[in-house]
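> any chance you can model this:
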Amino acid sequence: MSAPSAFDRRPLGATSLEVTAVCIGGGPLGSMPGAFDYETPSARGVATAVAALTSDFGFLDTSAAYNNGESERRIGEALREVGGLPSSIVLATKVDPDFETGQFDGAAVRRSLEGSLERLGVDRVDLLHFHDPERISFADAMAPDGAVAELARIRDEGLARHLGVAGGPASLMARYLYTGVFEVLLTHNRWTLADRSADAVISQAHEAGYGVINGAPFGGGVLARGWEAVQKYCYGPASAETERAIKAVELICGEAGVPLGAAALQFSTRDERIDSTIVGVSRPERLAEIEAWASWDIPGDVWEALEAASGRDAGLDN
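Below is the predicted model of the structure:
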């Protein structure tokens, strides 16, 4: 199978949205040093958002929680600079717990969305995700005054065209898909060269007609920059299994002359079950690098070696 272009467009499941194979992620452009170990100055973050909005990437993802709304504020400033949201761009954000109280009930979801719309300077978003719902119990989320019921009301009011669930634990994501409220699955850090624990839920979502988005193909940076530079996975300590997988695929890529980031990105973009892959970007010049990695020619024997060496049995959860 040849690598798709980063700009290839395809339907997002059964939604009305069409997205590019690569989605630009707004976490790093909002500056999240706790996760990525570096700061992104405000001017550079805005410039990165402007570059994304005026590029051929057709999908931009952010969250209320990315640096307490700073990612959304910078994207909002970029939208004002370019004269509003281009018709070619799908804009997604996520609702999060209350910044001060930590509450994640229906009222907090409503406040989260209202804050996002204000920061972004838009009247509605194309896609709204329930972000990391593992922070509360499933029963609380599904209560009459809970987060999920409020998200459904938000969609019914037209403030979000479509709803997704975005989280880590694959088994929990599957439970939310079974509710029938959500149209899109966003899994992160669980389908990479170092961790395949989202395999079953990705298949479940795809086969049922949901849109599937895979976030963090670089596992927080280590599968782009290498083990010596990062030495952690998913923003925290890596298990021994995960570390072995990372070092093994890094060695294979080095010997083959293939950028580690290209292999990590294509592990996701070449998967026909996945509609779009989110890549966080913190500087404008990274967009060209991502485009090049997405279409890098990786020989078949290298893929066979990567498949054999990567984290088939490693996983953050089941």
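
> all contacts plus neighbour counts: C-alpha atoms, from now on.
OK.

> do you know how far Ile136 is from Asp56?
The gap separating Ile136 from Asp56 is 37 Å, by Cα to Cα, to the nearest Å.

> so Thr62 sits against Cys23, correct?
No: using Cα atoms under 8 Å as the test, Thr62 is too far from Cys23 to be in contact (10.3 Å).

> can you pull out the helices in the protein?
Remark: helices assigned in the chain by DSSP state H are 33-36, 42-53, 70-82, 106-120, 138-141, 147-156, 170-178, 199-207, 222-225, 227-230, 240-256, 260-269, 286-294, 300-309.

> what does the last one contact?
Residues from elsewhere that reach helix 300-309, judged by Cα atoms under 8 Å, 6 or more residues apart in numbering: 193, 245, 248-249, 252-253, 256.

> what's the answer for the first one, then?
The set of residues that contact helix 33-36 without belonging to it, under Cα under 8 Å, 6+ apart, is 28, 39, 220-221, 235.

> redo those as CSV? Include neighbour count and distance to Ala49.
CSV is the format used below for the contacts of helix 33-36 (neighbours: other Cα atoms under 10 Å; distance: Cα to Cα, whole Å):
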residue, neighbour count, distance to Ala49
Pro28, 25, 11
Glu39, 15, 16
Gly220, 23, 20
Gly221, 24, 19
Tyr235, 17, 23
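
> export these to JSON lines and append columns for distance to Arg80.
Listed next are the contacts of helix 33-36 as JSON lines, based on distance: Cα to Cα, whole Å:
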{"residue": "Pro28", "distance to Arg80": "20"}
{"residue": "Glu39", "distance to Arg80": "23"}
{"residue": "Gly220", "distance to Arg80": "30"}
{"residue": "Gly221", "distance to Arg80": "30"}
{"residue": "Tyr235", "distance to Arg80": "32"}
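
> what is the nearest of those residues to Glu18?
Pro28 (24.2 Å; Cα to Cα).

> how about stretch 171-179: buried residues?
Across stretch 171-179, burial judged by 16 or more other Cα atoms under 10 Å covers 172-174, 176-177.

> repeat that for stretch 157-169.
Judged by neighbour count using 16+ other Cα under 10 Å, the buried positions of stretch 157-169 are 159-169.

> stretch 50-67 spans what distance, first to last residue?
19 Å.

> show me how far that stretch is from its chain's centre.
11 Å (Cα atoms, centre = their mean, to the nearest Å).

> here's the other one to compare against:
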Amino acid sequence: MIALPTLGMGCAGIGNLYRPVDDRVAGETVAAALAAGIGYFDVAPHYGFGLGETRLGAALAEHDPQARALISTKVGRLLEPTDSDAAERHGFVDAPPLEPVFDYTYDAVLRSIDASRARLRRERIDLLFAHDLGAMVHGNDAARHMADFLAGGYLALRRLRDAGEVAGIGVGVNEIAVCHVLLDRVELDVILLAGRYTLLEQDAAAALIERCRATGTRLVIGGPYNSGILVEGSRTASHFDYAPPPASVVARVAELERACARFDVPLPAAALQFPLREAAVACVIPGLVGAEQVAATLQYAEWPIPDALWDAVGVPSPHEHAA
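Alright, predicted model coming up:
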């Protein structure tokens, strides 16, 4: 299993999540991340319906021709042509005329990684995740998709790993329950958990973290800002879980802001550093768009945070991250 850096970059933003981003800005973002020493990029076919992978692949071809950066992408959705001309679909703006279609079968996984390799311009994908299994996304279809994955897709992931075509396999999800379901049945090298182990949701993943410690499964934490509110703050119209935040969340964020202000710590710095206090967490991957966000993220990652702040915001003593 490869060693991951503690800080990576999520690439949904350069796939036009919420707002359009031009090719130049997308390329500048990846270039700035590489120059800053960020050498791990997480993407998916779903991000802009191929746009995120295409832009990441183009930028890495120019700025990382020796392919030193680590890449993870995902399977579980195939991209099919669509006639829709809607400006926004599934949260992505001005994306190509393709529609993601769920398919977790053996053949679909192999088709998906081949298409991702072409868009990313790389033969080797370092980590490969099954994307968005579980009831949160699939509702009544969750059991059917899980059956397809266990009987087919997971076997394809194992084949790819055993053949050395990927270094590690796992799942990329926004819910905790499905992680337990999978760990009951299969071996996972990595779980990419987005938005469920954050400064706002400190305790929700406690049981999962204990299991990961026991099994040696590493955690990559996506969405450390809960889709934006922990970086944009309580006074700005932002997102929580990809939607407008409820009043209770806004109120809790305001409390966190006041606590951070007492110690002269930016809220995003506390949010970014929180997951890495846990030893089972290998890496945190905020979504980045623009060189300015890359620079700010490095500042947040290095900002000194006193223990008294963690006490003030209710964070218990950690299983310290092995840096």
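
> what TM-score comes out when they're superposed?
Here the TM-score for the pair of chains, by TM-score structural alignment, normalised by the length of structure 1, is 0.84; 289 aligned residues with a Cα RMSD of 2.1 Å.

> quick revisit: quick check: which of the helices of structure 1 is buried the most?
Greatest average neighbour count among the helices of structure 1 goes to helix 260-269 (a mean of 25), per mean count of other Cα atoms under 10 Å.

> and that helix, how far from the chain's centre?
14 Å.

> which elements pack onto it?
helix 222-225, helix 240-256, strand 276-280, helix 286-294 (3 or more Cα pairs under 8 Å, 6 or more residues apart in numbering; DSSP states H and E).

> give me the stretch of structure 2 that the first one matches.
It stands for helix 222-225 of structure 1. On structure 2, the counterpart of helix 222-225 of structure 1 by TM-score structural alignment is residues 229-232.

> one more: the third one?
Using TM-score structural alignment, strand 276-280 of structure 1 lines up with residues 283-287 of structure 2.

> who touches that stretch?
Residues from elsewhere that reach stretch 283-287 of structure 2 (Cα under 8 Å, 6+ apart): 4-13, 42, 219-225, 272, 275-276.

> contact partners for Ala216 of structure 1?
188-189, 277-280.

> now rank these by neighbours and give me the top one.
Highest neighbour count within those: Thr277, with 30 neighbours (other Cα atoms under 10 Å).

> do you know how far that residue is from Ala224 of structure 1?
Distance from Thr277 of structure 1 to Ala224 of structure 1, by Cα to Cα: 14 Å.

> before we move on, what about Tyr176 of structure 1?
Counting by Cα to Cα, the gap from Tyr176 of structure 1 to Ala224 of structure 1 is 31 Å.

> swap in Cys23 of structure 1?
Taking Cα to Cα, one finds Cys23 of structure 1 at 16 Å from Ala224 of structure 1.

> for Gly102 of structure 1, same thing?
Distance from Gly102 of structure 1 to Ala224 of structure 1, counting by Cα to Cα: 33 Å.

> again with Ser295 of structure 1
Separation of Ser295 of structure 1 from Ala224 of structure 1 (Cα to Cα): 15 Å.

> what of Val122 of structure 1?
Distance check for Val122 of structure 1 against Ala224 of structure 1: by Cα to Cα, it reads 33 Å.

> also Leu85 of structure 1?
With Cα to Cα as the criterion, Leu85 of structure 1 and Ala224 of structure 1 are 30 Å apart.

> show me what contacts the residue nearest to the spatial centre of structure 2?
Using Cα atoms, centre = their mean, the residue of structure 2 that lies closest to the mean C-alpha position is Gly222, 3.6 Å off. Counting by Cα under 8 Å, 6+ apart, Gly222 of structure 2 touches 10, 192-195, 284-287.

> for those residues, which ones persist in structure 1?
By both residues aligned by TM-score structural alignment, their matches' Cα atoms under 8 Å, the contacts of Gly222 of structure 2 still in contact after alignment to structure 1 are 192-195, 284-286.

> need those in a markdown table with distance to Met136 of structure 2, can you?
What follows is the kept ones among the contacts of Gly222 of structure 2, written out as a markdown table (distance: Cα to Cα, whole Å):
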| residue | distance to Met136 of structure 2 |
| --- | --- |
| Leu192 | 15 |
| Leu193 | 13 |
| Ala194 | 13 |
| Gly195 | 13 |
| Val284 | 22 |
| Ile285 | 21 |
| Pro286 | 21 |
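
> show me which of the residues you listed is closest to Ala108 of structure 2.
Ranked by distance to Ala108 of structure 2 (Cα to Cα), those are led by Leu192 at 20.7 Å.

> what residue in structure 1 is paired with the closest one?
Per TM-score structural alignment, the equivalent position to Leu192 of structure 2 in structure 1 is Leu186.

> same check, this time on Ala243 of structure 2
Aligned partner of Ala243 of structure 2 by TM-score structural alignment: Gly236.

> what is the neighbour count of that match?
Residues within reach of Gly236 of structure 1, counting by other Cα under 10 Å, total 12.

> picking that back up, name the nearest of the contacts of helix 300-309 of structure 1 relative to Ala205 of structure 1.
Leu193 (20.5 Å).

> so what's that closest one up against?
Taking Cα under 8 Å, 6+ apart, one finds 217, 223, 245-246, 249, 264, 267, 306-307, 310-311 in contact with Leu193 of structure 1.

> quick check: the closest residue to Arg161 of structure 1 other than its chain neighbours vs Thr15 of structure 1, distance?
Spatial nearest neighbour of Arg161 of structure 1, chain neighbours left out: Asp126 (4.9 Å); criterion: Cα to Cα, 6 or more residues apart in numbering. Asp126 of structure 1 sits 10 Å away from Thr15 of structure 1, going by Cα to Cα.

> go on, Val22 of structure 1?
Note on Val22 of structure 1: its distance to Thr15 of structure 1, by Cα to Cα, is 17 Å.

> next: Thr179 of structure 1.
With Cα to Cα as the criterion, Thr179 of structure 1 and Thr15 of structure 1 are 17 Å apart.

> same question, Ser31 of structure 1
Distance, Ser31 of structure 1 to Thr15 of structure 1, by Cα to Cα: 31 Å.

> now do Glu39 of structure 1
Between Glu39 of structure 1 and Thr15 of structure 1 the computed distance is 35 Å (Cα to Cα).

> what do we get in structure 1 for Ala270 of structure 2?
Under the alignment (TM-score structural alignment), Ala270 of structure 2 pairs with Ala263 of structure 1.

> please tabulate the contacts of Gly222 of structure 2 in TSV, including the columns distance to Glu62 of structure 2.
Putting the contacts of Gly222 of structure 2 into TSV (distance: Cα to Cα, whole Å) gives the following:
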residue	distance to Glu62 of structure 2
Gly10	19
Leu192	27
Leu193	30
Ala194	29
Gly195	31
Val284	25
Ile285	22
Pro286	23
Gly287	21
